[in-house]
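**Q** only geometry, no sequence info:
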C-alpha cells in the first residue's frame, strides 16, 4: 500500500511538473508575436508582447496623443509619430498612411539616431492612402554609410520598400521565385536613393539615384522599361563624410523588355540596355512640390537630422521629362550597349553592362568584360561607342540580323548557349564562372560606325581561329540607322518583332539552300520550330549559323574555294540567293 501511495505521489508530481512546463511555454508563446522566431518571411512589424502597455505622449499640449512609445520583438523600443491627427489611446501602432515609425535598433534610448531605422509614410493628396514612403537607415557609426531612400507609389498598389522585420534592415533586393521582388519595382513606380546618411548631405532635395523610373506601358502591373539616372557625388571620400550632389545627371541606363514577355514567375525580363556617360545635363529646374511632408514640429526632437521632414519639394526628372532630357539636353561622351543573348536576365535594374576590357579574362574585378560584379559571367553581348560618334543610334545588321550600336568601335559576345551562368547581386557566392567559353569579337576597322570585322574563338582557347573581313569579301557594311530618341515602347516592340521575323526568314532560306547542297537540316529539327519572338530570334540565329558552318565544312572538304567565298558573302550580307543553286529554265 505504501508503495502504491509513493507511486501515486511521484506520478502527481511529474504531472504537475509537466503541466507547469506546458503552461510556461504556452504563456511565453502568448507573449511573443507569432512570427518573431519562425523560418517564415517577416512581412510586418511584430506587435508588442502581450500585456505590454504602450506610453502615449501628447507633444503639442492639445490633450490628444501624438506619439506611442512601445516595444517590438527582442525588446526593441519603437516610437510611432502621428502626423495626421488620428491617433488615440489604446492604439498599438500608428497608421501606414501619414505616420512615422522610428526603431531604436541599438536600444540607446534615441529613436531616430545613429544605428536606427526610420520609416515615414506620406499621403500627399489626402485620399487616405500613402503616396510616398521615406526610409532612412543610419549606420552604427558616424559617417559609415547608411541609406536615404524615397519610394513613390504612382500606381497606387500600396507596395513600398521591403524591411526585414526580424533584424530591422532595409533589404530591397529580396525576392521570391525568379524575380518577384518584395520591393515595389513593378508597374509605374519610382524611387530616389543614396547609400549614405542624411546628415552627410547638404541638399536633401537631390539624390544619387535621382530617380530610378519604372514604366508599365501595357498596364499589366509589371515593368517593361526602366531608366536609372545618376547624379554622381562631386565630393566624396571613403569615410562617407561627404556625399555632395551637384544637380547634374551624368550617368543613365535605359533597359527595355523588347518582346514584352514578362509575366508571372518571369516578372523581369529586360533584353537590352543602352547607357550614357559624360557631362550629362542639369536637372535643377525639375522641381516637384511635396504636400503634407511636414509632421509635428515638436517631434523634431526625436531625429538626429529632422531636415527631411521639413522638405517642401524634391528635384528630379520624372517619367514624362526624363526621356527628352536624356536625348535633347544631355551631353554625352560615351555610349554603352549590352544585349542579353542568353535571355537569363531577371534583374529589376537592367541587363548589366559589360566593360570594354580583356575579352578572355573572367571574374569580378579581374579585368575582363565581366569586371562588374553584377554583370553576366557569360552570355551577353557588349558594344561600346567610346566617343559618342553614333549619338546612341542603333542598326539591324545584315550579317546576323541583330541589333547593334552604331558608332561602336568594338564589341564582344561571350557565348553561353544554355544560360548556365547569369548575372545578379548573388553571382559572387555562386562561384559559377565558366572555365572555358566561346567568344565573338566585333570591330569597325574603317571607322564608319558599322562593324566590318568579325573574329571567332569557338573552342575557348583564346585564339581567334576564324576571321571575317567585309572589305576583303566585297560586302557593304552600311545599314539603315535607327534613331530611338523619339521612340515609344510600341516602337521598341515593333523593332524587336521586325528583327526576329527577319532572322527567322533568313534561317528558313538557309534551310532551303542547305538542302540544295545535300545537307540534311533535320539534325536541327528543334530549332526549326518557333512561335514566339524570342524563339524566332534565338533559334533562327543558331539554325542559320549551324547550317552555314555545315556548308563551310562541305566546301572545305571539297576544296572549293569559290563556293566558300560565295558562302561567306551570302551569310555575312544576309543574302542567301548569292549561293542558291539556280534552276535551269526549260527551252
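**A** Yep, that arrived. Values in this document were obtained by computation on a predicted structure and should not be read as measured data. Residues are numbered from 1 along each chain as shown.

**Q** C-alpha only now, for contacts and for neighbours.
**A** Noted.

**Q** So which residues of the stretch 101-250 of the chain form strands?
**A** Per DSSP state E, counting those that start in this stretch, the stretch 101-250 of the chain carries strands over the ranges 117-122, 132-137, 147-152, 163-164, 169-170, 175-176, 180-181, 189-194, 209-215, 225-230, 235-236, 243-244, 248-256.

**Q** adding another structure so you can compare the two:
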C-alpha cells in the first residue's frame, strides 16, 4: 500500500472496520477513474497533431528554398583540353550525392579558373546513375545556345533518357525551348531532384518554365535514340503569344504530330517516327486580357481541331549555333541532336494561319471557362462529348479528361466539321458558341466553388493546390441542341436544381424566334478581334440585365436582393453578373406572372431573344 493510500485509510479509523474498508475501496475507485481521465487529457495535449497524408505528384510542396541552380562542385575540378589549343574545353567534378557532372564549352571561353560552365553556349551532362556514361540511360543533359552572339542563350535543349529496354513513351524528355522574348527564361530543372519540372511555380500560375510571354517549346516524351528524325517533334510546337508585350501570355497554340511506331526497323533502337503532319491543333485565348502579377495565366476559351491536318515539312528553321563542339561527340551515346542545324515546326508567324489555310479537319471542339477559375499553363481543357451527369476523371462524363474542370465549363462539339470552326453569339443566352455544334453542355459552378487552379489533374496526379474534395456531388446543367441542323443552337434545357433532370426546355422554333446570328471566322481574326468580341458580348450582357431590372421593377419585383450582382468591376464581371442577374429576374417574373399566359409567352420571347425591350412600357 503506497503512502497516499495509507493516509486515506488512517483518516477512516473512527468508523467500524467493515464500513471503513467499504468507503476506502470506493474512494480508491473514484480516485483511479479521475486519474485515468486526467492522464487521458494529458496524453492528448502531448500528442502531436496529425494530418491526413497525401502523395502529390508535385514535390514542390515540401521545399523550403527553390533549387534554381545546379549545385557547385563538391570535389576537385578536372579540366580537359579537347582541341589542344591551350585552354580547357571540358570540366568534370562531382556534386552532393557523388553525382558526376561534365561541362562542355561549346564557345571556347572556358578557363582553368572557372567553377562551372556558362549558360550562354555550354552544355552540362549529369551521370545520374553513375555508370560513367553521362548521356546514357536515366542521365540528364541540358544544352544552351547563343544564336545572335550577344552572350545570352536563345535556345535550350533538355534531354533525359529512358532505359535501353524501355522504348515506350512518357518516361523521358526531348525538349527544345526558344526564348523568343529574350527574357532569359527556359525550361526549369529541379536541381534537388535533378530532373525537368515543367509544373513548378510560384503563387497560382507564375511558372518557372517559360510559359509566360512569347516563347516556343518543342517536346516529346521519348528517348532520342528511339526516334528516327530528331528535327521533328510531338508537341511541335507549343507557341505562347504576348500580344501586348507585358511579359505575360494572352494566347497559346499547341500543335501535335503524333508519333508513329516503326515496324520492321533495321535499327532495333529506332522505333518511332513522326508523320510530318499536324493532326491536332488546340488554341486558347485570354479574352479579357486580365493577366497580371498574381494572375499570370487566365485563359477563357479554347478551340480544338482534329483530323488529317496539314503537312508542315516545309516549315524548316535553320540555326547557326545549336551544333555542338565536334570533338565532344564522343561523350554522347546519341550525338545526333547535338549535330543538328535545323528544327522543323510552324512558328508564331505561320502557325495560326496554317491551321485554317492548310488544315483538313474532321472535328472542332469548343470550351468556355464560364466560372473563370482556370489558371492552367496550356489552355482551358476540353470537355468530352459524353454523359452530362457522370462526374469524375475517366468516368465517362463531360470531365472524363483528368485535366478538365469537374464543373464550371461549357463544352460544345462539331463532330462533322460542318461549321468550319466558326463562332457566333446566340440570341438565346448572349454567349459565344461554336457554329455547327450538334450539342453542348454547360456544367454550372456559379461561384467557382470547385476551383480548378493551375493544372487541374485529378486522381493520382493530385496537386497541392487542389481541394481534397475536387468534384461536386450536385451541379446544375444546361443543354444546348441544334434540332433543325442549321448550325445554330435552337433549344435549351435547364437542370437548375441539380437533380439530373431537365425541368424546363425552351425551343426557339416553338416561340417563333430565329436562331441565326452573325458568324465570326477565326481564320480572319487576330487576338484583338477575339478580345473585342468578348468585350462586346460582356457589355451587351450587362445592358440586357439593366433592361431586365427595369422590367422587373415595373412589375413591382424588389431587385435589391441582387445587389451583389449589380456592381460589376470588370469586363468579366459584366459578362458573368449580367447573365446571372438576367436569369434570376426571368425566373422571378415567371413566378410573379404565372397566371398571365400571354405575358409568360412574351417573357420567354424577350428573354430567349436577348431583347428585354419587348416588355418595357
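**A** On my side now, so go ahead. Being a predicted model, the structure only gives us computed values, none of them experimental.

**Q** residue boundaries of the strands in the stretch 301-450 of the first structure?
**A** Applying DSSP E, counting those that start in this stretch to the stretch 301-450 of the first structure gives strands spanning 313-315, 331-339, 381-385, 394-396, 403-405, 410-414, 439-443.

**Q** and the ones you listed, which is most packed in?
**A** Among the strands of the stretch 301-450 of the first structure, strand 381-385 has the highest mean neighbour count (mean count of other CA atoms under 10 Å), at a mean of 26.

**Q** quick one: it aligns where in the second structure?
**A** Aligned by TM-score structural alignment, strand 381-385 of the first structure falls on residues 410-414 of the second structure.

**Q** how much does that stretch stray from the first structure?
**A** Stretch 410-414 of the second structure differs from its equivalent in the first structure by a mean of 0.4 Å after superposition (mean CA distance after the TM-score superposition for the first structure).

**Q** Now find how far off-centre that stretch is within its chain.
**A** How far stretch 410-414 of the second structure lies from its chain's middle: 19 Å, per CA atoms, centre = their mean, to the nearest Å.

**Q** Contacts for that stretch next, please.
**A** Stretch 410-414 of the second structure is contacted by residues 363-370, 382-385, 398, 433-443 when judged by CA atoms under 8 Å, 6 or more residues apart in numbering.

**Q** could you redo the last one with a cut-off of 6 Å?
**A** For stretch 410-414 of the second structure, the external contacting residues (CA atoms under 6 Å, 6 or more residues apart in numbering) are 363-368, 383, 436-438, 440-442.

**Q** I figured residue 271 of the first structure hits residue 338, correct?
**A** No. If you go by CA atoms under 6 Å, residue 271 of the first structure and residue 338 don't touch, sitting 8.6 Å apart.

**Q** hmm, back to that, taking the contacts of stretch 410-414 of the second structure together, which two end up most distant?
**A** Farthest-apart pair in the contacts of stretch 410-414 of the second structure is 363 and 442; separation 19.5 Å (CA to CA).

**Q** Find me the equivalent region of stretch 460-473 of the first structure in the second structure.
**A** Against the second structure, stretch 460-473 of the first structure falls on residues 498-511 (TM-score structural alignment).

**Q** Show me which residues of the matching stretch are buried.
**A** 500, 502, 506-508 (16 or more other CA atoms under 10 Å).

**Q** buried sites along stretch 294-311 of the second structure?
**A** 296-307, 309-311.

**Q** residue range for stretch 525-537 of the second structure in the first structure?
**A** Using TM-score structural alignment, stretch 525-537 of the second structure corresponds to residues 487-499 of the first structure.

**Q** ignore the last one, stretch 98-111 of the second structure
**A** The alignment of stretch 98-111 of the second structure onto the first structure (TM-score structural alignment) spans residues 75-88.
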